[in-house]
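> Sharing a sequence plus its predicted fold:
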Amino acid sequence: MRLDKFLKVSRLIKRRTLAKEVAEQGRISINGVEAKASTNVKEGDELAVRFGQKIVRVKVDQLKETTRKEEAGEMYTLLGEERIPEN
């Protein structure tokens, strides 16, 4: 599954176009490697997404084409959040 679609379906990012823009800015990495919106995501991959002043790390548990709001959280496990110190 494409990275931008996974982020939308899992509701980590609300819109696919926004997920694409975040990836193009170099703010997403998969297993420590910077990822594009079209990069394939597999179960077991670890994603790091930078939102403003924090980085959210998740592990991909499931891949589903569609999901209900209540089930979206089952697609990943939150590994941690860390704040980026302001310069």
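Looks like it came in fine.

> From here on, just use CA atoms for contacts and neighbour counts.
OK.

> What is the burial count for Val33?
Residues near Val33, counting by other Cα atoms under 10 Å, number 10.

> Could you measure from it over to Glu70?
Noted for Val33: a distance of 30 Å to Glu70, by Cα to Cα, to the nearest Å.

> try it against this one:
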Amino acid sequence: MRIDKYLKLTRIIKRRTIAQEACDQGRVSINDKVAKASTNVNMGDIIQIQFGEKLLKYEVLDIKEHVKKEDTESLYRML
């Protein structure tokens, strides 16, 4: 699954276009490598997102195409 779609699906970032912009600006990395919006995410990957002064880290636990809002927390773990 693409990183921009994964961020939107898990509701880490609210909109896919904003996730794409964050990737284009180099603020998203997967396993310490800068990620483009089309970069694929795999289970076990570590995603880092730079929000201003904050650096947020997430571990990918599961990947699903469709998920309910209540179940999004089971797809990742905040580090």
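Looks like it came in fine. Everything quoted here is computed from the prediction, not taken from an experiment.

> what's the following helix or strand after the longest helix seen in the first structure?
Identified as the longest helix of the first structure according to DSSP state H is helix 16-24. Going down the chain from helix 16-24 of the first structure, the next helix or strand is strand 28-30, by DSSP states H and E.

> list the helices and strands that following strand packs on?
strand 46-51 (3 or more Cα pairs under 8 Å, 6 or more residues apart in numbering; DSSP states H and E).

> what range in the second structure matches the strand it packs on?
Mapped onto the second structure using TM-score structural alignment, strand 46-51 of the first structure covers residues 46-51.

> That stretch vs the first structure, average offset?
Compared with the first structure after fitting, stretch 46-51 of the second structure deviates on average by 0.5 Å (mean Cα distance after the TM-score superposition for the first structure).

> what's in contact with that stretch?
27-32, 55-60 (Cα atoms under 8 Å, 6 or more residues apart in numbering).
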